[in-house]
Each structure stands twice: as C-alpha cells, then as structure tokens.
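Here is the input, now give the coordinates:
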Amino acid sequence: MFLKRITLLREDVPSFTAFPFTIPAIKNLEDITVNKSVTFFVGENGSGKSTLLEAIADKCEFNTAGGSRNNLYETHASESALGEYIRLSWMPKTTNGFFLRAESFYHFATHIDEVDTTGFQAYGGRSLHEQSHGESFLSLFLNRFNGKAIYLLDEPEAALSPQRQLTFLRIIHDLASTGNAQFIIATHSPILLGYPGADIFSFDQDRMERVEYETTDHYLITKSFLQNRERMLEDLFKEDS
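As a prediction, this is how the structure comes out:
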C-alpha cells in the first residue's frame, strides 16, 4: 500500500462554479481514505471518477495522456484541470507506476513505437499496434506491470472480453498479493468490480461513498438482466401507451 489519502484543497479552489468543480462528487469532496491495495471508482459517465483518477495521475507526475513519468508525449486535452487542487498522502511514497487511459491508448502505442529500442520487451516482444486491442492491453499488464508501483487504470475493460477480464483479475491478484502493487481503477465492469476484498467508491449520489459490490447498479442491473432478460427487453421496447 502506498497512497493513503486523497484530499481536496478546498481553500485553493478559485470557484466552485467552474469545471471540474461543477461535478457534484468533486464539488462535495473533502477527502477519502484508501485502505485497500485494490480500489474501484464507479459511477455514470460524467460523475467525476475519471476526472479524479486523472488528477491523481497528474500528482504522481505520470503522463495524463497515459503512461508513466518517462513517457513524454502529448495528446489533445490531456492536461488535468483538478490535479493542482488535490493533495496525496503516502506511506511510503512511490514514484513508480502507470496511468492507463483506454481512450488514448492508441496514442501511447504510437509513442512506444517511436521510442522503444529494446524490441518491445516490456510489451510482449511486439509493437502494441501489431496486436489486437485486447492483446495489447494484456501485453501491457503482463509485461510492463511489475515491482513496487501504483497503477491507475481508466476503464481497462474497454478492450477486454469477459474471459480476458477474468485473466486481468488474476493479474491484479498476483501483483497485489505481493504487497508491492496498488491499483485504483475506474470501471463499469461488474466482473472487475467483483475482485474480492476491494473497496468500491461510488460517485453517483453527489458525493463519493464507499459501497458494497452487491449494491452497485453494475451488479444489480446485470443480475436482473441475466435473470429476467425477456421481461426486461419487453419492458424496454414497449411502445408508449
């Protein structure tokens, strides 16, 4: 465990009427304590989970377009608007890690093509562009993720089939169980959220709250759909009377 607490420096915020402080969960943030080696952020699109994850990456001095401290490249709108207004408390502090942004992974892969001189040893021996989207993600997780580090992942399930999400859960387990790796993951996946013993913070009730897996919409809606698929689809497609 490395990152222990995330605090919003409210006295430094110039205005709570400008983005990202118009997002209720960000506006109402005081601080959150991180107790587990695996922590999930969940919520609807626009609820602030990716915004906070990006700000954490910014404070870690990771490239907010995706990558580590050593990956120097830029993409459009990759600068964090929240990073300078949060404080991270560490015990102990680590400078190693990686920030994965599913939406800008293509640009990261292009950057690696331009700078890699090792034959892509950290990515399975092949250019990430020469692998399928899912293969490239797993190559990153299997080969680049190691040692004492913090991993910040924004929707890693975007490229992973359900079976590969299970493979990824095993990768998380193998790394986190050593005590040398910490994960903070923003996700919509009910499979990933099922990781045993993880903390889940919901951003959906205008503030960040720690919730149980079985109370998340991701679990409840998926369970209801699988158990009542025909009824749910019938109600969904029913014409207004």
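
only C-alpha atoms for contact and neighbour calcs from this point on.
Fine.

buried ones in stretch 40-48?
Going by neighbour count (16 or more other Cα atoms under 10 Å), the buried part of stretch 40-48 is F40, F41, V42, G43, S47, G48.

And for stretch 180-191?
A181, Q182, F183, I184, I185, A186, T187, H188, S189, P190, I191.

number of nearby residues for K223?
14 (other Cα atoms under 10 Å).

now what about the helix or strand in which it is found, what contacts it?
Following DSSP states H and E, the helix or strand that holds K223 is helix 217-227. If you take Cα atoms under 8 Å, 6 or more residues apart in numbering as the criterion, helix 217-227 is touched by H188, S189, P190, Y213, E214, M232.

this one as well, want them side by side:
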Amino acid sequence: MIGSPFLSRVSLRDDRVQAGVHPFTLPVLANGLTLEFTTPVTFFVGENGSGKSSLLEALAWATGFGLHGGNRDHQYVNGEEGHALGRALALTWRQRSTDGFFLRAETFHQFSSYLEESESTFARYGGRSLHTQSHGEAFLSLFEHRFEDGLYLLDEPEAALSPQRQLAFMQIMYGLAQQRVAQFIVATHSPLLLCLPGARVLEFDNGAISQVACRDTEHFRLTRDFLNDPERYFRYLFAPDDAD
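Sure, this is the predicted structure:
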C-alpha cells in the first residue's frame, strides 16, 4: 500500500487534561498519548472499553465532524460542543484535509433520518434513501458512493456487513489508499478487515497502545482457533455444571 496519510500525528495536551473526568480516566490515557500515523489505513483493535472508540470520537470532534456521524456539514445534533477529549488533542497534518466522513455504526440510523429531512437527492448515497435499504446495503452504499478523497474515521463499519460485504469494503479502502486520495482510521473487531494488506494495526490492551501484526491480535487468533476446532470451545462453553 502506497501513499502518505493526511493526519500524521495525534498527541494529548497535558494542559487540557481533566483529571478524574471521563474519558481521561481510561487506562490508555493514564500516561499521556502520542500516536503516529504512517500508513493510509490504520486499525484500532481491542476489547470493549479499551478506549479505541472514545479516541476515534475525539478525533472526529477535533477534525470538525459531527459526533453522531457525517461530514463537516452534518452538525445536526444539539450539544456537541465542548468535547473534553477532543479539545485536549493536538493534531499534526502532512496535508490538511477538509473532506471525509465520520461513521458511528450505533448512530447510523439517526444519520439516515437526518438525510431524509435535509437531502433533496441521494445521488451521493447510491441514488436511494438509506432507509429503503437493509442496514448492510445502506452501509455499502455509503462506502461505494460517498467515499472519495479525504479523512475517514470509522467506528465498527463491519457491524452491518456480511463477510462477503466486508471483503467488498476492504476493496474500496484499498483502492482509495492506492490512489493516495484517502486516509482511514478504523476501530474494528473484524479479523477480516484487520488483514487488509499494508494496513497498520494498533492494539489497545492493558492501558497501552502497541503496533501488532494482524495475525497476532486476539481477535484473529480466537476466530482462527474457533473455526479450526469449534468442538473444543463447545466443551468448555457448554460443559454441565459440576455436581454438588
């Protein structure tokens, strides 16, 4: 994978840290934060509660996206100002990008409803209302028709996608990264997406962030081992309780 990312570095400004206030209480932020983005596609992976989605949301706020999803023009929810962690982030750019999109899987329905009320045409979303499509179809329509150049911050984009459509999404990401027109920072639990060639995987684990190979993530290992021998897991998961 070729190309240089637009956003090259994010760090935590000590003077804006609010001690004892969430999300600054997350273990991953206990010793400050400095991340370098060296590839067009970066994955955040880790257990629930590890801080990857909180950081992605803060990045979205700091770069001007609405916290419930969309681009910089989609400020459709009141009370989005003053994001504590977003205000505390210092961003370094190789080339400032004003285009892009922030996707939150959990608020995508709300974003789709906003489009129903505000858009006269759905040309940028496949020509059809997102509400008339299945969840997975709507996601893929967004990826295929809305993603061009810019910075894309995606929180669990695989949530509505079948394995086959996850592969189609990988193809979209790879193609845009090859053209040097887009940067993706993606929080995911998908072992399929983590295997995207040339992507960098940052694992959030035990309060630390470290670069790992996709095959060394717990998500990949667990999925591989389960599919290779599901009965071994069934014996543990569904074992009868020990008799008294």
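
And the TM-score between them?
With the length set by TM-score structural alignment, normalised by the length of structure 1, the two chains reach a TM-score of 0.95; 238 aligned residues with a Cα RMSD of 1.5 Å.

what about the next helix or strand along the chain from the helix holding K223 of structure 1, distance to the chain center?
Downstream of helix 217-227 of structure 1, the next assigned helix or strand under DSSP H and E is helix 229-237. Computed by Cα atoms, centre = their mean, to the nearest Å, the chain-centroid distance of helix 229-237 of structure 1 equals 31 Å.

all helices for structure 1, in order.
Listed in chain order, the helices of structure 1 (DSSP state H) span 24-27, 49-59, 105-115, 133-139, 162-176, 217-227, 229-237.

Select, out of the ones you listed, the one closest to T95 of structure 1.
Evaluated with Cα to Cα, these place helix 49-59 nearest to T95 of structure 1, the distance being 10.3 Å.

Need the outlier residue of structure 1, farthest from its centre.
Computed with Cα atoms, centre = their mean, the residue of structure 1 farthest from its C-alpha average is S241, at 41.8 Å.

The buried residues of stretch 40-48 of structure 1 into a markdown table, with extra columns for distance to I172 of structure 1?
Formatted as a markdown table, those follow (distance: Cα to Cα, whole Å):
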| residue | distance to I172 of structure 1 |
| --- | --- |
| F40 | 12 |
| F41 | 16 |
| V42 | 18 |
| G43 | 21 |
| S47 | 25 |
| G48 | 24 |
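
Show me which pair in the contacts of helix 217-227 of structure 1 is furthest apart.
Y213 and M232 (21.9 Å).

out of these two, which sits in the more crowded spot?
Y213 (20 against 14).

got a list of what that one touches?
L193, G194, I200, Y219.

nearest to H133 of structure 1, of the contacts of helix 217-227 of structure 1?
S189 (17.1 Å).

which residue in structure 2 lines up with that closest one?
Aligned counterpart of S189 of structure 1 in structure 2: S190 (TM-score structural alignment).

Equivalent analysis for T33 of structure 1, please.
Per TM-score structural alignment, T33 of structure 1 is aligned with E36.

Hmm, V10 and that match touching each other?
Yes - assessed by Cα atoms under 8 Å, E36 of structure 2 is found in contact with V10 at 6.7 Å.

Which one of those two is surrounded by more residues?
V10 (17 against 12).

picking that back up, of all the buried residues of stretch 40-48 of structure 1, which two lie farthest apart?
Most distant of the buried residues of stretch 40-48 of structure 1, by Cα to Cα, are F40 and S47, 13.8 Å apart.

Next, count neighbours for the residue lying closest to D199 of structure 1 once chain neighbours are set aside.
Nearest residue to D199 of structure 1, sequence neighbours excluded (Cα to Cα, 6 or more residues apart in numbering): T39, at 4.8 Å. Neighbours of T39 of structure 1 under the rule other Cα under 10 Å: 21.

Could you pull up the residues touching T39 of structure 1?
Shown in contact with T39 of structure 1 (Cα under 8 Å, 6+ apart): F183, I184, I185, A198, D199, I200, F201.

what's near enough to touch the first one?
Looking back up the chat, that one is F183 of structure 1. Contacts of F183 of structure 1 (Cα under 8 Å, 6+ apart): S37, V38, T39, I150, Y151, L152, L153, I172, A176.

L33 of structure 2 too?
L33 of structure 2 makes contact with V10, S11, L12, according to Cα under 8 Å, 6+ apart.

change it to 6 Å
By Cα atoms under 6 Å, 6 or more residues apart in numbering, L33 of structure 2 lies in contact with S11, L12.

what about it, distance to V10 of structure 2?
Noted for L33 of structure 2: a distance of 8 Å to V10 of structure 2, by Cα to Cα, to the nearest Å.

what do you get for A19 of structure 2?
Noted for A19 of structure 2: a distance of 19 Å to V10 of structure 2, by Cα to Cα.

And the strands in structure 1, which stretches?
Secondary structure of structure 1 (DSSP state E): strands at 3-8, 31-33, 38-42, 86-90, 97-101, 149-154, 181-186, 199-202, 209-211.

How far does stretch 220-235 of structure 2 sit from its chain's centre?
26 Å.

Onto which residues of structure 2 does the helix holding K223 of structure 1 map?
The aligned range for helix 217-227 of structure 1 is 218-228, by TM-score structural alignment.

re earlier: want to try TSV for the contacts of helix 217-227 of structure 1, with distance to T117 of structure 1 as columns?
Below are the contacts of helix 217-227 of structure 1 laid out as TSV (distance: Cα to Cα, whole Å):
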residue	distance to T117 of structure 1
H188	35
S189	35
P190	38
Y213	43
E214	46
M232	53
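
And G150 of structure 2, how close does it get to T34 of structure 2?
To T34 of structure 2, G150 of structure 2 is 22 Å away according to Cα to Cα.
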